[in-house]
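S.K.: Here is my input, please return the structure:
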Amino acid sequence: MGNHHGHGPKSGNTTPSSGASSRDGSRKSISRTASGNDIEEAEKPAEKQPIHTSQMLPTEKLAKILTEKAHKEEGVNGVTSKVFTRYLFPRYPILGEKLFNYFHTHSKSKNTYMSTSAFKQQCENYLAILDDEVIRDTLVKMWATHSEDSSGEVLTPENMTSLLMCTYHISMDHYSEGPQMCLSSNKTLKAVVDSCFHTKKSLSAQFVSHWIATNTPRLLFPLHRYAVHSLATSWRTLEECEHSLAAGKSSEAEAYPGLELATPVLEQSNPFPQAKPHPHMLTMSMSWLLAGALPPFYSRPQKAQSPSSSSAGIASKSFLSKLVCAIPSHWTILYDSDEMGLGSNRFLHHVLNYKGPTLVLLRVQDGQKFCIASANEWHESHHYWGGEECAVFQLLPKFQLLEKGSKMLYLNLSVRGYPHGLRVGKDPRAPILSIDGGFEKIEWQKIPYYLECIEVWGCGDQVSRERQLEVKKWEVKEAERQRNVKLSASDWLDHPDRYLLELAGRPQYYQGQT
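M.R.: Predicted coordinates:
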C-alpha cells in the first residue's frame, strides 16, 4: 500500500518512442520520415549497396560475384550470358546458354544482360521448382524454339537430341566409377528421338514433355539437379578461386578447374566390372536410358567411389555423383546365352533364386531388342504374376514403353495343360511378347522371330547375388553327394544300372574287378 512510482517519461525528455502508449492502453506505431541518407541508400544500384557477406544468401553472393566479373571483363552493370556460362557451366556451355536465355526471357530485360536483382530473382524462382512435371516442362521449353506460324513452342529432332545429349554427358562425367564414354551413345539417343517424332520435323513442347514423362520419366532429372547444384554452390568455388588468384598461387586457367574437361575412359568390351570377350547388349548408354525409364527401385545407387586422395574431395565428388548420376554401377550379369548356352533350362538355372529385381534383354534375328523388367523374383507358375513396377520396353530400333503394371509376367515350363514358355503382357489372349518352351522363337506383334540372345541383369544389392550363389553351391554339393552314394552288395544286385551293364556285355562282376 505504499508508494507508487510513476514510470512515464520525464518532463525534460520529449523524444517520442516508436511504441508509445495511448490513454486507452493500446500502442500506436509512429512512422519515421525517411532521411536523405536513407533515400540515397535505397536509390543506389544493388551492386553498390553495402552488403554484409556473412548474411547474404547464396543467390545474392552469386549475383554479386558475376556482376563484378561482368563489369570487369565486359564493362556491363549486370550479368551477361558469357560470364554466366564461363564461370557456372564451363564444361557444359549449351546448358549455360539455354538456362541464361530462359532467365533472360522471364526477366523481361530490354538489354542483352540482366540486372543483378533480376538475375537473383530468376535464380530463386528456378531453385524453388520442386514438382517433377514442372521440371520436365521447364527443361523441354529451354530447348524449344518459337514456331513461325505462331503455334507456340516447338522442338525439332535436333533440339531433342541436344537436350538428351546434355543430360547424358552430365551423367557420364559424374559416374561413380569415373568418367565414361559409350561408343553406341548416338545409336541409343537416335532410338529415343525417332520413337518420339515418328519422322515428323517438329513437335510441340507439350507433346515432347508428355512423351518423356510416359516413356523416360526420370531421364532429365540429373540435368536439373546439376543446374540447381551449380546455382546454389558455385559462389563458394568462385570465391576460393579469387583468393587463389589474389595470392598469386595459380594462374587463371589453374584457378578454375571446371574449365577443363576430365579425360573420359574409353569404352571397353564391357563397361561393367565383369570381363567378357564380346560386348554385352546392355551398353553404358542403354543402362543410362533404362535407369531414367524405370522406377528408382531398379537403379538404387551404391556408395560412390572416387580416386581422389583428399578426404574433402572424396566427400564432394561422392555427393555430386549421388546427386547427379543416374547410371547404376551395381547391376550385375546373371545369365548370358552367348556364353552359357541358350535354352529354358539354362535360363532357369542362372536366374532362379535371385531375390532382387532383374532386367531380361532379348535380341531377335533382325536386330530388334527388348527388355523385360521384373521387380519380383522369377519363378515358375501357370498364373500371371508381378508387381506394379514391372514393365516391358522395346529398346531398338526405337525406344518405347510397351506396357507396365502388375500381373503381366508368365513363366511355365512344367505344368501340363497350360502354355509353355515365357510371356509378357496383361492380356493372356494377346501377350506383347511370347517365347516358346524351348527358348528358340519369340513372337512380337503376331510376327515370329528367331531368338538370338538373352541377357539377364540383376538389379538388387550385393547380398542378393551372394545368396543366390550360396544356393547354387549347395545345389552342386547336393548333386555330388547324390552321385557318390555307395551301394551295398545286396543293393547292387537289384540296381537297374547292373541290368543295363549286363546288356552291354559285362554280365558278371567279381569282387576284384574295378
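S.K.: use CA for all of it now, contacts and neighbours both
M.R.: Will do.
S.K.: The nearest residue to residue 96 once chain neighbours are set aside is in what secondary structure piece?
M.R.: Of all residues not flanking residue 96 in the chain, residue 85 sits nearest, at 4.6 Å (CA to CA, 6 or more residues apart in numbering). In this structure, residue 85 sits in helix 81-88 according to DSSP states H and E.
S.K.: list the buried ones in the following helix or strand past that helix?
M.R.: Sequence-wise, the next helix or strand downstream of helix 81-88 (DSSP H and E) is helix 93-107. Buried residues in helix 93-107, counted by 16 or more other CA atoms under 10 Å: 93-104, 107.
S.K.: same check, this time on stretch 463-477
M.R.: The neighbour-count check on stretch 463-477 (16+ other CA under 10 Å) flags 464, 465, 468, 472 as buried.
S.K.: Over to stretch 237-246?
M.R.: Along stretch 237-246, these residues count as buried under the neighbour rule (16+ other CA under 10 Å): 237, 238, 241, 242, 244, 245.
S.K.: Any chance of the buried residues of stretch 463-477 in JSON lines with secondary structure as columns?
M.R.: Below are the buried residues of stretch 463-477 laid out as JSON lines (DSSP: H, G, I helix; E, B strand; the rest coil):
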{"residue": "464", "secondary structure": "helix"}
{"residue": "465", "secondary structure": "helix"}
{"residue": "468", "secondary structure": "helix"}
{"residue": "472", "secondary structure": "helix"}
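S.K.: Sequence B follows; please return its structure for comparison with A:
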Amino acid sequence: MGQSHTRSHHSDASGNGGSDSPSHPLNYSQSKRNSACLMKLFQKLELTADEDNCHPGELSRSTFESAFHGPLDKFGKLLYLQMTHNHGNHTRERITKEQFVKSGKEIIKMFDEAVQLKYYFHLFSAGKDHMNKEDALQMINVSYALTLSASSIPFNKTTKDEQVFPAMVQSMFGMNENLTFDDFKQWTHRHSPHIFCGVHNWVYTIMTGSKMPEEQEVVAPVPLLERFVEGKYCMCMGMLWVLSTVLPQSYTSTHTDNKEECSEASSSSTKNPLLTSYMIIMKLARLSKCQSWALLYDSTEHGLSQNRFAHHVMSYQGPTMTLVSFEGRNVYCIAEDRPWREGTQKFGDVDSMLIQLTPVYRVIQSGGALVQWNEHSRDVKKGIHVGKDSKSLVLFIPSDFDTVEHYHIPNEIHKIEVWGCGSEKAKEAQVQQRKWEYKNAEKHQTRKLHLDTNWDENPDKQILQWGGINVDHQYSRDGGF
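M.R.: Alright, predicted model coming up:
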C-alpha cells in the first residue's frame, strides 16, 4: 500500500486541531480570521437570497442549496444537513449566521485525515451509521467532481468513468448491502486513503477564501496528462482521480510553484461583493499544480510488440504508470517507482504498487520488487512478470505480446500504455539518450571494411576474429597474401 501522507498537526483528542482559547494566541488569532471569512461568505450567500427574504441574519435551506450546481447539487443538500446537525424528519429550514460560523469553523479545523474520514462518511450517509450502495456511488461521484474543481480541472465524465466508479463500490461492499464506518475505514486504509482529500481542500478553500496552509495540507492532486485527449487512451479522468487517492507522492509531487497564481485568484474573487456563490466556488477552488505525466508508450500508436515497448520505455529515469487492458473488462495499473530494466532480477521499491482498476477496484500488492522483465536468459520465461511471488504471478506478458496471462489464464491483450511520472528533466534525458543511440547505430551501419588498407592493422579484423570468424583465407583470395 502507498504511504499515507496523513498530517496531524497538534490535534487534540477530539480531532479539532487545537484549542481556540486566548491562552493559545496563534490559534485564537486564526480562529478570529476564520470567523471573519465565514461571516463574509455568509453575507455573500445572503445576496443570492430571494427578494422576499424576511429573516436577516439567516439563510434559508433553498438559498444555501442553490449555491451548488450540476454535479455538486446533491453535496449542497448533504452539507446543509451536516452543518445544521439535524438529520431526522424535522429538518431545520433555516440556518443562522452563528450556526453557519460555528459549523464552518468545525470543518476548517479538521486537519487530520482520520477526522475528515469520519465527518464526510456521515455527511454522505446523511447522518446514518451505515451507507448503502446508492449513497456510496453518490459519494464517489461528488468527491470526483469536487476534487477536479479543487484542482482547476474542468468537470468531465465518460463511459469509462462509469465503469471505474461502480468498480469502487463493488470493492467496498463485496457481497454486503450496507457498509458501516468501521468497514469503510478499513477499506480506505488499504485502497483509497486520500478519498476525501480533494473534498476537504475544496470545502476549506470555499469557507476561508484562501488555499489551505502548506504545513496543514494533505496533498493528493489529480495528475495532469500531456496532450491528453479524453477517449483516445485507456486512461481516463476517473482513473486519474482514483489513482490520486492511493498513490504515494513520488508519482504526483509538483515541481512548480503557483502561490502567486492562487493569491491573485483569491483576492480577485473577494473584491466584487456581487459575485454569485457559484462564481465564488469556481474562482476560489485552487490546489497546487501537480506533476504532469508524459505518454511514453501507446500500443495503439506505437505498435503492440516488445521491441516497440522497449524502445519507448527504456532509458526513462523516473517512476512510471503502466496500464494493461485485456478481455473481461480488466484494466490493471503497474505503478513502478524505479526505471524499467531488463534482466533476471525484479525491480521496484517501497512506492511500487499493483492496482486493479476494473471490473473491481483494489490494490493487489504494494511495496517492494514487483516486476521482472526478461528478454535473454534461458533460465526464466521470456517476457514481463508482474507479482511478488514468481510461482503465483498476477500478470505475465510473453515476449511476443500477443496475450496476457491473468493468474496463469491466457487472455487477449487490448492495449498497453506507459505514462512517465517523473519531472520534465527525466523526459528530456530520455530523448537525448535516444538521439545518442540513434547516432551511434547510424555510425556503425555506415562503417565499412576498407580492404585497400593494411588488413593486418585493421581493427575490424580483430573484432571479427573475436567473434569466431576466420577472415584470413577470405583476404588471401583477394590477393592480400
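S.K.: about what we covered before: closest one to residue 138 of the first structure out of the buried residues of helix 93-107 of the first structure, please.
M.R.: Distance to residue 138 of the first structure, by CA to CA, is smallest for residue 102 among these, at 8.9 Å.
S.K.: list the contacts for the aligned partner of the closest one in the second structure?
M.R.: In the second structure, the residue matched to residue 102 of the first structure (TM-score structural alignment) is residue 82. Counting by CA atoms under 8 Å, 6 or more residues apart in numbering, residue 82 of the second structure makes contact with 123, 126, 127.
S.K.: repeat for residue 59 of the first structure
M.R.: Neighbouring residues of residue 59 of the first structure by CA under 8 Å, 6+ apart: 120, 123, 124, 231, 232.
S.K.: Distance check, it against residue 243 of the first structure.
M.R.: Relative to residue 243 of the first structure, residue 59 of the first structure is positioned 20 Å away (CA to CA, to the nearest Å).
S.K.: in the first structure, which helix has the most residues?
M.R.: Ordering each helix of the first structure by length in residues (DSSP state H) puts helix 221-246 first.
S.K.: In terms of secondary structure, what does that helix contact?
M.R.: The contact analysis (3 or more CA pairs under 8 Å, 6 or more residues apart in numbering; DSSP states H and E) places helix 221-246 of the first structure against helix 58-74, helix 81-88, helix 116-127, helix 132-143, helix 157-173, helix 252-255, helix 311-324.
S.K.: The second one packs against which elements?
M.R.: Secondary structure elements in contact with helix 81-88 of the first structure, counted by 3+ CA pairs under 8 Å, 6+ apart, are helix 58-74, helix 93-107, helix 221-246.
S.K.: Looking at those, spot the one closest to residue 350 of the first structure.
M.R.: Of those, nearest to residue 350 of the first structure by CA to CA is helix 221-246, at 33.8 Å.
S.K.: Now do that closest one and helix 81-88, the angle between them.
M.R.: 90 degrees (axes from the mean of the first three to the mean of the last three CA atoms, to 10 degrees).
S.K.: Taking their axis directions, helix 221-246 of the first structure and helix 157-173 sit at what angle?
M.R.: With the same axes, to 10 degrees defining the directions, helix 221-246 of the first structure sits at 60 degrees from helix 157-173.
S.K.: sorry, back to before: in the first structure, which of the contacts of residue 82 of the second structure remain in contact?
M.R.: For these, the contacts that are reproduced in the first structure, applying both residues aligned by TM-score structural alignment, their matches' CA atoms under 8 Å, are residue 123.
S.K.: would you list every one of the strands in the first structure?
M.R.: 145-146, 153-155, 203-204, 332-336, 358-364, 369-374, 381-385, 391-396, 400-404, 409-412, 421-424, 433-435, 441-444, 447-458 (DSSP state E).
S.K.: Any idea how far the first one is from the middle of the chain?
M.R.: It stands for strand 145-146 of the first structure. Distance, stretch centre to chain centre, for strand 145-146 of the first structure: 28 Å (CA atoms, centre = their mean, to the nearest Å).
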